[in-house]
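# I need the structure of the sequence given here:
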Amino acid sequence: MSQKVLVLYYSKNGATQAMANKIAIGIEQTGVEACLRTVPEISTNIGESQQAVPATGDPYVNHQDLQDCMGIALGSPTRFGNMAAPLKYFIDTTSQLWLSGVLENKPACVFTSSSSMHGGQESTLLSMMLPLLHHGMVMCGLPYSLPQLHTTLTGGSPYGVTHLAQGSQPNKLSEDENLLCIEQGKRLASLAIKLSK
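Here you go, the predicted model:
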């Protein structure tokens, strides 16, 4: 198995991507490679097709990325208390990986962003865990030994890191959110190293 952790996300306006980038920093601080991947938009026009490679940003994910990783950080903005459809659409294509058990015993974490304090962050995180648990993955949250979880006035959760996208710069992470994202990446990668032995 390669020494890399997959950071798979969907981001409409850039906040979830900013979180993914900080989580990747934490992963790489442990000496493990972070593999950033995204998913394409879903079109309501049946005749329309997406480009095979995005014009800008991170590459689109494929099933091989999941097979090759030693852990996964999964991120999405909140959509009515659930993950966004493009990410769910990709996850729904992973039945063959589930049947073969390639993700079993690998650690995973989840992260999300919403534009309001009570915009469904925790239910989004919990719902994102469900397919990962079905794949046999080991969930990795954030411990309250991180003091920012006790004091943050923006994003943060023991279920996974969050971001509150408000104000004049909604995509800018707060100091607490930056730190918690990096710590989430470090914790995920550290567990991936231990579980891969």
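
# from here on, contacts and neighbour counts on C-alpha atoms
Will do.

# my guess is Gln17 is in a helix, correct?
Yes - the assignment for Gln17 is a helix, going by DSSP: H, G, I helix; E, B strand; the rest coil.

# For the strand ranked longest in the chain, which helices and strands make contact with it?
Secondary structure assigned by DSSP state E gives strand 107-114 as the longest strand of the chain. Of the remaining helices and strands, those touching strand 107-114 by 3 or more CA pairs under 8 Å, 6 or more residues apart in numbering; DSSP states H and E are helix 15-28, strand 72-77, helix 121-134, strand 138-139, strand 162-164, helix 175-195.

# who wins for proximity to Val7 among the ones you listed?
Nearest to Val7 among the helices and strands packed on strand 107-114 is strand 72-77 (4.7 Å), distances taken as CA to CA.

# Give me the contacts around the closest one.
Here strand 72-77 makes contact (CA atoms under 8 Å, 6 or more residues apart in numbering) with 5-12, 16, 20, 66, 83-84, 87, 106-114, 128, 185, 188.

# Nearest spatial neighbour of Asp58, chain-adjacent residues omitted?
Among residues not flanking Asp58 along the chain, Arg37 sits closest, at 5.5 Å (CA to CA, 6 or more residues apart in numbering).

# Oops, could you answer that again for Lys4 instead?
Distances taken as CA to CA, 6+ apart put Glu33 closest to Lys4, at 4.4 Å, once the chain neighbours are dropped.

# And that neighbour, how far from Gly141?
20 Å (CA to CA, to the nearest Å).

# go on, Gly14?
23 Å.

# So which of the helices and strands packed on strand 107-114 is nearest Ser43?
strand 72-77 (17.7 Å).

# to compare against the first, here's another:
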Amino acid sequence: MQTNPYILILFYSKHGSIAEMAKYIARGVNKVSGIEAKVRQVPDVADTTTVASPAIPDEGAPYCTLEELAECSGLALGSPSYFGSMAAPLKHFIDQTSTLWLTGRLIDKPACGFTSASTMHGGQEQCLHSMMTPILHHGMVWAGLPYRNKELIQTTTGGTPYGASHLASSQSESNLSEDEKNLCEAQGQRIAQLALSLQN
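As a prediction, this is how the structure comes out:
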């Protein structure tokens, strides 16, 4: 199936901050001509053997299919930090990608991560590392945020060289700071440019 090149922005968002970050990453992708953003989420998982989510989400981005992941030109992976690791719904989706690994469908495509935590030391960087591990097993190329983005030096909220992050307070979970917005856009723009360069 021939498709226009796109960056898959794939995430799980419990309280809205990751979904908000995804919007700004998409804005960054859309600043680059010749490639577009495709925003998708993963459904919740249940702690029992019942259905956790409807087949079509009540709100927000559609659920992702394995084919959409296979066909992407690049990937931005987002999750809240749960005890320094990605959330179970995103891990559950990734655990279903062994057929893509066996066929090498993601090799040499760029990928990045974004995350959010409710405290300054809530495991943002470790969560990004947890997302990086399966990406490297797929043969993808991990792309962080370089320090040419001055917000990394001046931020008092989120932002890491491993990927964009957000410090979500209990009062304003999804209100991103200006530095966080700028870093999300920079990350989207960088992954789009890298995807086009690697395709060529």
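
# Can you check which part of the second structure the longest strand of the first structure sits on?
Under TM-score structural alignment, strand 107-114 of the first structure corresponds to residues 110-117 of the second structure.

# Relative to the first structure, what is the average displacement of the matching stretch?
Superposing on the first structure places stretch 110-117 of the second structure at an average distance of 0.2 Å from its equivalents, by mean CA distance after the TM-score superposition for the first structure.

# Give me the spatial nearest neighbour of whatever residue of the first structure lines up with Ser17 of the second structure, chain neighbours excluded.
Alignment note (TM-score structural alignment): Ser17 of the second structure maps to Ala15 of the first structure. Closest residue to Ala15 of the first structure apart from its sequence neighbours, by CA to CA, 6+ apart: Asn171 at 4.3 Å.

# circling back: what about whatever residue of the second structure lines up with the residue nearest to Asp58 of the first structure, is that helix, strand or coil?
The pairwise alignment with the second structure assigns Arg37 of the first structure to Arg40, based on TM-score structural alignment. Judged by three-state DSSP, the three-state class of Arg40 of the second structure is strand.

# which residues touch Arg40 of the second structure?
Contacts for Arg40 of the second structure (CA under 8 Å, 6+ apart) come out as 8-11, 61-64.

# returning to that earlier point: in the second structure, what residue corresponds to the residue nearest to Ala15 of the first structure?
Using TM-score structural alignment, the partner of Asn171 of the first structure in the second structure is Ser174.

# swap in Thr154 of the first structure?
Looks like Thr154 of the first structure aligns to Thr157 there (TM-score structural alignment).

# any idea how far its match lies from Gly113 of the second structure?
Using CA to CA, one gets 17 Å for the distance from Thr157 of the second structure to Gly113 of the second structure.

# Comparing the two, which shows the higher neighbour count?
Shown here are Thr157 of the second structure and Gly113; by other CA atoms under 10 Å, Gly113 has more neighbours (29 against 18).

# Now do the contacts for the closest residue to Ala168 of the second structure other than its chain neighbours.
Computed as CA to CA, 6+ apart, the closest residue to Ala168 of the second structure that is not its neighbour in sequence is Ser118, at 4.5 Å. Neighbour list for Ser118 of the second structure: 167-170, 173 [criterion: CA under 8 Å, 6+ apart].

# Residue nearest the middle of the second structure, spatially speaking?
Centroid-nearest residue in the second structure: Leu77, 2.1 Å away (criterion: CA atoms, centre = their mean).

# and the equivalent of that one over in the first structure, how far is that from Phe90 of the first structure?
Superposed on the first structure with TM-score structural alignment, Leu77 of the second structure falls opposite Leu74. Going from Leu74 of the first structure to Phe90 of the first structure by CA to CA gives 12 Å.

# Ok, Gln169 of the first structure next?
29 Å.

# Looking at the two, which is more packed in?
Phe90 (16 against 9).

# Leaving out chain neighbours, which residue sits closest to the alignment partner in the second structure of that one?
Phe90 of the first structure maps onto Phe93 in the second structure, with residues paired by TM-score structural alignment. Distances taken as CA to CA, 6+ apart place Val42 nearest to Phe93 of the second structure, at 7.0 Å, with adjacent residues excluded.
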